[in-house]
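Undergrad: I would like the atomic coordinates for the input below:
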Amino acid sequence: MNIRTRLTLIFFSIVIIVLTAISASIYVVSSNFRKEDFFRRLRNRAVNTAKLLVEVEEVNPDLLRRIEQNNPASLPNQYIVIYDHDGTELYRSENTERFPIDDRLLSRIRAKENVEFKYEELDVIGFLFQSKDERYAIVAAASDVYGGDALHYLRNTLIIVFLISAVFVSLMGWVFAGRVLRPISRIVSDVDNITEMNLSRRVNQGNSSDELGKLAATFNRMLHRIQSAFSSQKTFIANASHEIKTPITVMSGEIEVALLQDRDKDYYVNTLHSVLRGLKSLNSLSTQLLVLAQTDSDKPMRNVGVIRIDDILWEAKDELAKVHPEYMVEIQLPMSIGDDSLSLQADEQLLRIALVNLIDNGCKYSDDNRVEVKVRANQPTRIVLDIVNNGPGIADDMVDKIFDPFFRAHATKTIKGSGIGLSLVKRIVHMHGGSISVKSVPYQQTVFTLEFPIVTAKPSNGTASLTE
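TA: Alright, predicted model coming up:
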């Protein structure tokens, strides 16, 4: 069952329930009013008859019977019986008995003083009448022909109106549901026409102030994020393919040239060294791509523990010194920073990769292969690393792009690299709850600033907690 049908049924059910309640209320109220009004009129007729009988000496039962029969105000099938306090019958409208009157009924009248009930087509009332210090029991009956006809007419009218209303409500409910769902149908149609080939299309927001407009706006924002992700993915795949293909193409070309004819030993040695450099470059690129993929996974940090940032810095320096002896890395650690201010909750391997990449970039692009790493405390709960180099720097229009995968500034195109390092560093830093920023003055100084939350003193349960 689709939503339009369900909305129609809900609308129909609600209205029908309301109509049923209103119609039933009208009928019940009208029926009660008819009953009360008829019994009131019947009681008045009986009281008037009793007064004539007991208060007017000239009136006897026979005369009263003729008066009652010739009275145009008498009710249809009017029938009145009057008893004294001993139960002796004083008056009866007709000699024939319309309905049985026994001692049990008279006892009920004397006990309750007012009894109302229906006998076949007659409405019957029994009550006590006080006159001249004596109480009389009166039983009166009549047929409410006009009231019954009016009630039947009202019932038929309500049924006809109910049926017509049910049909009308069904049609209006279907139209109403269609109008309500029209914006949703439009959104569904717009979404259905959006594919991976036209992610730039957006859903018509219509009235942006209502819920459906907000839904469309939210969906458009999601489309924007998906489009950005697709674009980033395509760019990443294209750049990764290019970066991987380049060293493979170079190595293949060198091997093919070497195989064209016999060469001397030195040529083959140089070729092998060139291929080895290409393989190392390819291995480094694949390693960075794997780490980059790891940072995109659901659980990028797998070996989290409390580590000291200064230990990671010294390890990063030693690791770089083994590969690049020409690098000069100076670590400045003020004595004012206590041991507790150097502890981080981090994945040691990922954090070491980030620092190695950042220091390696600084040394690689610095004119003298020199980098200064300055450790300082920004707040009681934060530790800051400033990584300074004196390279060509970064132009202002490039600063916001250097953390994008495979992006390389113009000033660094002459130096070998894949453009993955800084994007990897940024992801790792953010995973550890930190932040990274850069300030650069071209051909003077470039400073990368990393800020991390430190681990507070160990609580009583022996576990460390991260302080934001």
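
Undergrad: from here on, just use CA atoms for contacts and neighbour counts.
TA: Fine.

Undergrad: quick one: stretch 163-177 to chain centroid distance?
TA: Centroid separation for stretch 163-177 versus its chain: 31 Å, with C-alpha atoms, centre = their mean, to the nearest Å.

Undergrad: could you also give me the structure for this next sequence, so I can compare it with the first?
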Amino acid sequence: MKIIDRQPLRASLIVSILFGAFSIVIYNFYADFRQKEFLKILRQNAISRERLLADSTSLLPAVLEQIETNSEFRMKGEATGIYDTNGNAIYVFSAEKQLSPPLLKQVLRKKEVVIDSLNIDRILFLYEVPENHQKVILSAAAIDDFGYAKQERLRDLLLVGTFIAIIVIILMMRFFVKRDVKPIGQIADRMEQITAHDSNQRLPEANLHDEVGQMARTFNDLLDRLEFAYTQQRNFVSYVTHELRTPLTIMQGQAEVTLMKERTNPEYRQALESVKAEVQDMIKLVNELLELVRANADAHLVDLRQVRVDDLLWQARGQLIQKKPHYEINVRFEEVPDSEDITVMGNAALLKMAFMNIMENACKYSLEPVCQVLIHTRKKEVAVRFIDQGTGISENDLEHIFEPFYRSVNTHDISGHGIGLPLTKRIIEIHRGKIAIESEVGNGSTIIIILPTID
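TA: Predicted structure coming up:
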């Protein structure tokens, strides 16, 4: 069942329950009020009969009965009785000659008894005669035709009113729900038109102040992220294909040239050394890609432990110099810290990889292969600055420096794949840290990493 049909039915059910409960309360309230008012009249009539008999000693009960029979004000089913405390009749009009023992006992105990049977209201109560203070039992009963007619009229009005209210609510709810869900239908139609090849379409954001507009905005934000991810993936595949094709093409060309004629052992060795270098470059690229994929995985899966930043920097320096002995990397503190000031919650392998990437870039892109590493501690965080002696980075390149595979124009003659800095940035983000670059063309660059220390 569609929302446009389901919501009005739900609303009508709720309205039916509420109106039904309200009608029952009103009806019962009026029925109780009608009975109380009618019993007051019956009580007053019974007292009037007793007073009439007591004040007119010459008025016989038979004469009073005849008067009541012929009275035009007589109520339908009216019956009056006056009894002594033993239940014997003193005067009766259409009433029993003697009260039954259970009823007599009940009246004497409760002082007043109300009986409602077959639309006949009856009241029996003890009454003290003013002249002699003798107690008698007065009984009066009748059918409240006028009161019951109004009660039935009220019942009919409540039923008709409830029915009309339900119909009106259904029609109004259907109109408003149809108007409110119309944007949802438009959103559904537009979403069916969005494909991987036409992902630039967006959902209409009619009213951002209601839930539908907010949902459309959320979907559009999701589509923006998906389009960005799709573009990144497409570029990733394109870059990887290009980066892998280049060394493969070189190896293929080297092999074809080598096999064109017989060569000496030194020439074969030189060709194999060239192929080996390209293979090693491919292995390095694949390893960097694997690390980038791992770093972009769920950060909650990364094992974090207490590690000292200075220890990781020295380890990264040692491993890098072991591979590149001509690199000069100087690590020093700007001031002597406490051990807690440089201890962070981190993954030693990932942080060491990030530090090595920055150190290697600083040496590789400097005029002289030198990198200065300065450690500075401050409240609840440790900052590490990597300073190179390169040519600096332009403002345009700084905007894209952390994008995978991006390389500046003036670095194309230096080996690299443009993966190191994006990988480093992701590692720092996993550790809830920050990374920034300060650079000026001609004056070198400084990369600053800030990591939160343990509390």
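
Undergrad: may I have the TM-score of the superposed chains?
TA: TM-score for the superposed chains, counting by TM-score structural alignment, normalised by the length of the second structure: 0.89, backed by 453 aligned residues with a C-alpha RMSD of 2.8 Å.

Undergrad: neighbours around the closest residue to residue 319 of the first structure other than its chain neighbours, how many?
TA: Excluding the flanking residues, the one nearest residue 319 of the first structure by C-alpha to C-alpha, 6 or more residues apart in numbering is residue 356, at 7.9 Å. Using other C-alpha atoms under 10 Å, residue 356 of the first structure has 22 neighbouring residues.

Undergrad: again, but for the one 4 residues further on
TA: With neighbours defined by other C-alpha under 10 Å, the count for residue 360 of the first structure comes to 22.

Undergrad: so it, which of the three states?
TA: Three-state call for residue 360 of the first structure (DSSP: H, G, I helix; E, B strand; the rest coil): helix.

Undergrad: that one maps to what in the second structure?
TA: Matched by TM-score structural alignment, residue 360 of the first structure corresponds to residue 360 in the second structure.

Undergrad: ok, the nearest residue to its match once chain neighbours are set aside to residue 64 of the second structure distance?
TA: Nearest residue to residue 360 of the second structure, sequence neighbours excluded (C-alpha to C-alpha, 6+ apart): residue 320, at 7.3 Å. Going from residue 320 of the second structure to residue 64 of the second structure by C-alpha to C-alpha, to the nearest Å gives 129 Å.

Undergrad: the two - which one has more neighbours?
TA: Neighbours were counted for residue 320 of the second structure and for residue 64 using other C-alpha under 10 Å; residue 320 has more, 19 against 16.

Undergrad: tell me who's in contact with the alignment partner in the first structure of the more buried one.
TA: With the correspondence set by TM-score structural alignment, residue 320 of the second structure lines up against residue 320 in the first structure. Applying C-alpha atoms under 8 Å, 6 or more residues apart in numbering, we find residue 320 of the first structure in contact with 327, 356, 360.

Undergrad: how about residue 231 of the second structure?
TA: With C-alpha under 8 Å, 6+ apart, residue 231 of the second structure has no contacts at all.

Undergrad: beyond the host helix or strand of it, next helix or strand please.
TA: Using DSSP states H and E, residue 231 of the second structure maps to helix 211-259. Counting by DSSP H and E, the element after helix 211-259 of the second structure in chain order, helix or strand, is helix 265-295.

Undergrad: the helix or strand that that next one is followed by vs the first structure, average distance?
TA: Sequence order places strand 305-308 as the next helix or strand after helix 265-295 of the second structure, per DSSP H and E. Superposed on the first structure, strand 305-308 of the second structure shows a mean distance of 3.8 Å to its aligned residues (mean C-alpha distance after the TM-score superposition for the first structure).

Undergrad: from the contact counts, what lies against strand 305-308 of the second structure?
TA: If you count contacts as 3 or more C-alpha pairs under 8 Å, 6 or more residues apart in numbering; DSSP states H and E, strand 305-308 of the second structure packs onto strand 343-346.
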